[in-house]
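Colleague: here is a sequence together with a model predicted from it:
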Amino acid sequence: MPTHLVSYLALAGAILCEVAGSSFLQKSAQFTRLGPTAIMAVFYIASFYLLSVALRTLPLGIAYAVWGGLGTVLVAIVSVVVFRQTLDAMAILGIAMIVGGVVIMNAFSGAAH
């Protein structure tokens, strides 16, 4: 499997683990519930490990921006769907800008390749 493909798959896994970790952070009730707190820690450790794998070939600035940006967008979606929280128009606009930034970086920046 090509190294770049492995890096992008690792980055995708890192993003998903970060989203799961953040979701369990919500469920941990400020670390007062042991089960969700332990699961959160495992997901965050896995996320950082997979991010480090992605950094074997991807530039730090690009990988971290994609990880942070898409993680933020997906956590916002989880907060709406799972936790029944609401987003106002400005929050949705901000999320759209994050997605646009990630797309522009990956589609048009030579640093991303």
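Modeller: Received it, and whenever you're ready, just let me know what you need.
Colleague: C-alpha only now, for contacts and for neighbours.
Modeller: Will do.
Colleague: separation between residue 13 and residue 97?
Modeller: Distance of residue 13 to residue 97, computed by Cα to Cα, to the nearest Å: 23 Å.
Colleague: tell me which of the two has more neighbours.
Modeller: More neighbours surround residue 13 than the other of residue 13 and residue 97, with 20 against 13 (other Cα atoms under 10 Å).
Colleague: and the longest helix belonging to the chain, what's buried?
Modeller: When the chain is scanned for its longest helix (criterion: DSSP state H), the result is helix 3-27. Residues of helix 3-27 classed as buried by neighbour count (16 or more other Cα atoms under 10 Å): 7-25, 27.
Colleague: got another, please set it beside the one above:
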Amino acid sequence: MNSHYLLLLAILFEVCGTTCMKLSQGFSKLLPSILIFVFYSVSFFLFTLALKGMDVSIAYAVWAGLGTALITVVGIFWFREPVNSVKIISLFIVVAGIIGLNLSDRIA
């Protein structure tokens, strides 16, 4: 499987794990608490496989940045977190940074 697809899947599982952190209410709810470890285990497994075909510097930056952007969107739409112009602009900056990192790999 393509490393980029593995990385994307790893990011999605990481976002699911982070979402379960919120849903677990400090490990007071059993199912979300268990799912934290399941989702993060799968995420790290897939991320490790993705690293076989990618530079770690690019892969980790994409993983962290896209994960942050996605969990912010989840927070806004699912958990009704406040949204303002600074948050939206910051999301665009994170996404622009991810695009720039990927382009730098092709330009060099």
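Modeller: Yep, it's here. Being a predicted model, the structure only gives us computed values, none of them experimental.
Colleague: how near is residue 54 of the first structure to residue 65 of the first structure?
Modeller: Residue 54 of the first structure is 13 Å from residue 65 of the first structure, where distance means Cα to Cα.
Colleague: residue 46 of the first structure too?
Modeller: Residue 46 of the first structure sits 18 Å away from residue 65 of the first structure, going by Cα to Cα.
Colleague: for residue 89 of the first structure, same thing?
Modeller: Residue 89 of the first structure is 23 Å from residue 65 of the first structure, by Cα to Cα.
Colleague: show me the helices in the second structure, by range?
Modeller: Counting by DSSP H, the second structure has helices at residues 3-23, 30-50, 56-77, 85-107.
Colleague: now residue 94 of the second structure. Nearest residue, chain neighbours left out?
Modeller: For residue 94 of the second structure, ignoring the flanking residues on the chain, the nearest one in space by Cα to Cα, 6 or more residues apart in numbering is residue 65 at 6.1 Å.
Colleague: the more surrounded of residue 46 and residue 65 of the first structure?
Modeller: Between residue 46 of the first structure and residue 65, counted using other Cα under 10 Å, residue 46 has the larger neighbour count: 19 against 15.
Colleague: what is the burial count for the aligned partner of residue 55 of the first structure in the second structure?
Modeller: Residue 55 of the first structure maps onto residue 51 in the second structure when the alignment is built from TM-score structural alignment. By other Cα under 10 Å, 18 other residues sit near residue 51 of the second structure.
Colleague: quick check, residue 51 of the second structure in contact with residue 3.
Modeller: Yes: the pair residue 51 of the second structure and residue 3 qualifies as a contact (Cα atoms under 8 Å) at a distance of 7.1 Å.
Colleague: noted, bye for now.
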